[in-house]
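K.L.:
give me a 3D structure for the following:
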Amino acid sequence: MEIKAKDKETGRKLKYTLLSSELNYNREYVAYFGLAPGETQRIMINSTKLAKTLFMDSRIDNEETKRTVYKVENFSICSFLNNRQISKLFSFLYQEFVGNSTVFKCPIQPGIYYLRNRIGTHMVPAFHPSGTFCLTVRMKRELKRPITIELIWRYKVVRT
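P.N.:
As a prediction, this is how the structure comes out:
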């Protein structure tokens, strides 16, 4: 998937290319985490157990320099769902990936949930450096427990 955008301040063009994506899940809690059947723009999560708490680790690594450029650990998803003003960044991303298609609130009940599987031109900031990056998002039900779901996106940013 290739997306082109223009930096409003510099007039430079930016090109974002999704190189690969990987979706992993723990079968103890999730029966399925992947593309919705017959679709390429929606991800389906079939959660099988009640989640009273949920934490997220998120990081972006520059694959060329092997440096981490962004990292958040143990972000409380339930606190965020109860008050999305906790983080403007995550509130924006929540709206982009979840939108009105699914209602998440804690405790998260077993069931089928949908996320959007796309990157809009406005989602990658204009100040994002050029290079090849890996975005990893891991959700876990407890701080010290294994992951419940994991999303890995490799992408490339080119400035022209």
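K.L.:
use CA for all of it now, contacts and neighbours both
P.N.:
Noted.
K.L.:
quick one, helices of this protein?
P.N.:
77-82, 88-97 (DSSP state H).
K.L.:
which residues touch the longest one?
P.N.:
Around helix 88-97, the neighbours that count as contacts under CA atoms under 8 Å, 6 or more residues apart in numbering are R84, Q85, L115, R116, N117, R118, M123.
K.L.:
export those as CSV, with columns for neighbour count.
P.N.:
CSV is the format used below for the contacts of helix 88-97 (neighbours: other CA atoms under 10 Å):
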residue, neighbour count
R84, 16
Q85, 11
L115, 22
R116, 19
N117, 17
R118, 15
M123, 11
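K.L.:
next up, for comparison:
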Amino acid sequence: MNGIPVIESVEINCDHDYVEYFKKVPNQDELYTFRVAKKAASFSMNIELRSVKSQRVLYELKRVDGCQFLENQFYKKMFVESYNTLVVNNSFFKCPIAPKVYYLKNLTNALISPTFHPTGHYQAFVQIKMAESPSPFIMEILCKYKVRAT
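P.N.:
The predicted structure follows:
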């Protein structure tokens, strides 16, 4: 990284239908939990990193097939650092996603881990969707942060 990331805010939401809850674990700074209430045979993801000031998109992935993402060797290599940062107790995700309680750690670190990152204010946004859900998303994460010079 070109600078030091400083988290300003993290917002997490869920649809309360396919994902019953998505929240920070009490008394745990870097641990989040969510409960998948219904089996998720397939899902898609939108991932975006943008400058807050200029609104310029630094990178964007739209309608990425979530199951292919989890199984694709190219994506695994490209995002291995972020993915390994997220998983708890080596509980890697695979499709179909079974109904149960899941945990994620270091959520913000995983979202802002590009190897080159100029100083400034940014937001990372991840939105997970399912075709079967009437909601516009089943989970979403918005992380606002700044990168300051080292």
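K.L.:
TM between them?
P.N.:
Once superposed, the chains reach a TM-score of 0.86 (TM-score structural alignment, normalised by the length of structure 2), with 146 aligned residues with a CA RMSD of 2.2 Å.
K.L.:
on that earlier part again, tell me which of the helices of structure 1 sits nearest to S58 of structure 1.
P.N.:
Closest to S58 of structure 1 of those is helix 88-97 (CA to CA; 10.8 Å).
K.L.:
point to the residue nearest the middle of structure 2.
P.N.:
V126 (5.0 Å; CA atoms, centre = their mean).
K.L.:
can you tell me what that residue aligns to in structure 1?
P.N.:
Under the alignment (TM-score structural alignment), V126 of structure 2 pairs with V137 in structure 1.
K.L.:
in this structure its match contacts F55, no?
P.N.:
No: counting by CA atoms under 8 Å, V137 of structure 1 does not reach F55; the two are 10.4 Å apart.
K.L.:
tell me the contacts of the residue located most distally from the centre of structure 2?
P.N.:
Largest separation from the mean C-alpha position in structure 2: T150, at 25.8 Å (CA atoms, centre = their mean). Contact analysis of T150 of structure 2 by CA under 8 Å, 6+ apart lists N2, G3, I4.
K.L.:
redo those as JSON lines? Include neighbour count and distance to L61 of structure 2.
P.N.:
What follows is the contacts of T150 of structure 2, written out as JSON lines (neighbours: other CA atoms under 10 Å; distance: CA to CA, whole Å):
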{"residue": "N2", "neighbour count": "14", "distance to L61 of structure 2": "23"}
{"residue": "G3", "neighbour count": "15", "distance to L61 of structure 2": "24"}
{"residue": "I4", "neighbour count": "14", "distance to L61 of structure 2": "24"}
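K.L.:
looking at those, which are in strands?
P.N.:
Among those, DSSP state E puts G3, I4 in strands.
K.L.:
closest to E60 of structure 2 out of the contacts of T150 of structure 2?
P.N.:
Taking these together and measuring to E60 of structure 2 by CA to CA, the closest member is N2, at 20.3 Å.
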